[in-house]
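Student: A predicted structure for the sequence below; I have some questions about it.
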Amino acid sequence: MIGKGSFGSVFLGTLKKPRSRFSCFPSAMAVKSAEVSVSASLQKEKEVLDNVKGCPYVIGCFGEEITTQDNGEMVYNLLLEYASGGTLADSIEKSDGCGLPEYDVKRYTKSILKGLRHIHDCGYVHCDLKPENVLLVPTINSSGNFVAKIGDFGLAKRSAQSKKRRFDLDLYLRGTPLYLAPETVIERVQEPSSDIWALGCVVCKMLTGKSPWDRVEELNTEDLLRMIGDRRELPKIPSDISDEARGFLKACLVRKRMFRFTAEMLMDHTFLASVGEHDDEVKDKGLLDVQDEELVAAPSFSWSETDSEFSGSSFSGDWSLYSDDASGFSSWSEEDEDSEVQFIESSGKKVSLVGPLNCLASTIPIGA
């Protein structure tokens, strides 16, 4: 086990016999698992990943599987690309609050934008873009560098444009309060422009180690949402960054979504001009080849809590699960300091909370 969250657990699986019939799979995979009875979020993530596959800046999916443990419990498993560099949140935390080097921020931002552009073109909104959900995979042409890939699609939804509807209002908000766009807090609207707002918050966090909503006093979730929903409040754009970076953040953090840049427009921003086309090529080019084979399900395998290997099936001789605390893959940490809340509605000029605040894991829709 290398991670745990509200949806279940994540295991690291490694290929024991590279020349076996499973050699089409990569040498290591991340396996997200949950009891079948509570696996709706993982199954939804699989559906979304199937519909947005084909982009090297979206975490790869190799299939799904239902297995049976020794106690008879049925488990749903989602087989994903393993990101040995951990999450973007891990890298930011290691900077001791100083942020990442600006060129690294540019590279990661361009990768995320390419992923968002593809997701939006496929008719989806991620709804929970944040550093914890951006995974780092080694690049192909330089050791020690990583490319950013978007992961965790458990809260993704189809955009209104893909449904040919004007709006797609949810009963519940999706995502993490610190990264919610104003229109999401006020109107309960989450469309591609909402992901762009979240991207601006992520870039600010990469550049400075802080959120654009950071204040001297610590804000609780209710105060934070009131601030985001207040039309008089503006996110704080750092003054100690380059003019190009400031311009990029201003293009993302526009309160009125109709004036916010799209992913396509941001690709041409001067902030990203110095990033070469091949600076962020992924290392594992076999990923897309495997995806093209449309592997819907892997061969059957099972494991028990006391046995770290797959056992009792044809899969047991080729794959094993092991604990790897130093792997850096902590996208689904058991500890989650972000909170979920029920929706806020606007009434005239006032923004008021409806219902009590709920502290839930960010992989569950607010109010669930």
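Tutor: Arrived safely.
Student: every contact and neighbour count from this point should use C-alpha atoms.
Tutor: Fine.
Student: just the helices in the stretch 51-200 of the chain please.
Tutor: 88-94, 102-121, 160-163, 182-187, 192-208 (DSSP state H, counting those that start in this stretch).
Student: from Glu132, how far off is the closest residue to Asp50 other than its chain neighbours?
Tutor: Spatial nearest neighbour of Asp50, excluding adjacent residues (C-alpha to C-alpha, 6 or more residues apart in numbering): Cys61 at 7.6 Å. In this view, Cys61 and Glu132 are 18 Å apart by C-alpha to C-alpha, to the nearest Å.
Student: more neighbours: the two, which one.
Tutor: The neighbour comparison of Cys61 against Glu132 (other C-alpha atoms under 10 Å) goes to Cys61, with 26 against 21.
Student: and the residue lying closest to Glu183 once chain neighbours are set aside, what does it touch?
Tutor: Excluding the flanking residues, the one nearest Glu183 by C-alpha to C-alpha, 6+ apart is Val189, at 5.7 Å. Contact partners of Val189, counting by C-alpha atoms under 8 Å, 6 or more residues apart in numbering, are Phe167, Asp168, Leu169, Asp170, Glu183.
Student: ok, and here's another one to check against it:
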Amino acid sequence: MMEFVKSLGKGSGGSVNLIRVTKPDGSNPYYHAVKSSNYYDCLHEEFQILSKLRDCPGIVQTFGASLSRGRMILQGLVCAHDHGYVHCDLKPDNLLVFPRDVNGGVTKEVSYELKISDFGMSTEAGEGSVFWGCDSPYLGTPLYMSPESVRDGVAEKSLDLWSLGCVVLEMYTGKPPWPFQDSKEFLRNLLDDKAPEVPESLPWEARQFL
């Protein structure tokens, strides 16, 4: 699990925060300095440079990027979908951080991996998986729900892919996918098949992914 510890510095272009990563086995946590930027293309270019300089002892190391994390989540979703299940509640709170398994095939430029948790709302995919019979009028967390989950109440794999897009967007911007405080307002947007705004300032790869 990742926890914010304190701010290490802030400037006109962004900020650097100290993050504590708690291991699942209860052993001593470790710490990373995590940089966020107001200029996404600059941050992406900096990441590419630091990745090439990873083995230089006098230069800080970089451990990951939002798109790499998004691809890790996508790998987990593909596995669940291949087995016929839809998660139905994909969001940042249901993503756990683990030390990287070197033999696990995880992208080389990161030193940890994300794993999907909390399958309590999961169900089998398909037209028969209607979840409007639950106590809630919809299944999942509103900020990350898809239009079809609100409109049709049927668990399809596309629900998880929409939620993944919302999560990746939040990773890049540091803000929730919808700016609205009123849940009824963004539910109306979903019913009108509107999507969260993707800033033009995001790197090209991120915009293509989304």
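Tutor: Received, thanks. Since this is a predicted model, take the numbers as computed values, not measurements.
Student: TM-score for this pair?
Tutor: Remark: TM-score between the superposed chains equals 0.63 [TM-score structural alignment, normalised by the length of structure 2]; 155 aligned residues with a C-alpha RMSD of 3.1 Å.
Student: buried subset of the contacts of Val189 of structure 1?
Tutor: In these, burial by neighbour count holds for Asp168, Glu183, counting by 16 or more other C-alpha atoms under 10 Å.
Student: for the contacts of Val189 of structure 1, which ones persist in structure 2?
Tutor: Compared against structure 2 with both residues aligned by TM-score structural alignment, their matches' C-alpha atoms under 8 Å, the contacts of Val189 of structure 1 retain Phe167, Asp168, Leu169, Asp170, Glu183.
Student: so what's the residue count around the residue mapped onto Leu191 of structure 2 from structure 1?
Tutor: Alignment note (TM-score structural alignment): Leu191 of structure 2 maps to Gly229 of structure 1. Using other C-alpha under 10 Å, Gly229 of structure 1 has 26 other residues around it.
Student: pretty sure Gly229 of structure 1 is touching Ile186, no?
Tutor: Yes - counting by C-alpha atoms under 8 Å, Ile186 is a contact partner of Gly229 of structure 1 at 5.7 Å.
Student: overlap in contacts, those two.
Tutor: Val351.
Student: which residue in structure 1 aligns with Glu200 of structure 2?
Tutor: Using TM-score structural alignment, Glu200 of structure 2 sits opposite Ser239 in structure 1.
Student: who touches the closest residue to its match other than its chain neighbours in this structure?
Tutor: Distances taken as C-alpha to C-alpha, 6+ apart place Arg246 nearest to Ser239 of structure 1, at 7.7 Å, with adjacent residues excluded. With contact set as C-alpha under 8 Å, 6+ apart, Arg246 of structure 1 has these partners: Ile237, Pro238, Ser239.
Student: same deal with Gly13 of structure 1?
Tutor: Gly13 of structure 1 touches Ala28, Met29, Ala30, Val31, Trp319, Ser320, Leu321, Tyr322, counting by C-alpha under 8 Å, 6+ apart.
Student: chain neighbours aside, what residue packs nearest to it?
Tutor: Leu321 (4.6 Å).
Student: how near is the one you found to Ala30 of structure 1?
Tutor: Leu321 of structure 1 is 10 Å from Ala30 of structure 1, where distance means C-alpha to C-alpha.
Student: so the two - more neighbours on which side?
Tutor: Ala30 (25 against 21).
Student: for the more buried one, which three-state class applies?
Tutor: At Ala30 of structure 1 the chain is in strand, as set by DSSP: H, G, I helix; E, B strand; the rest coil.
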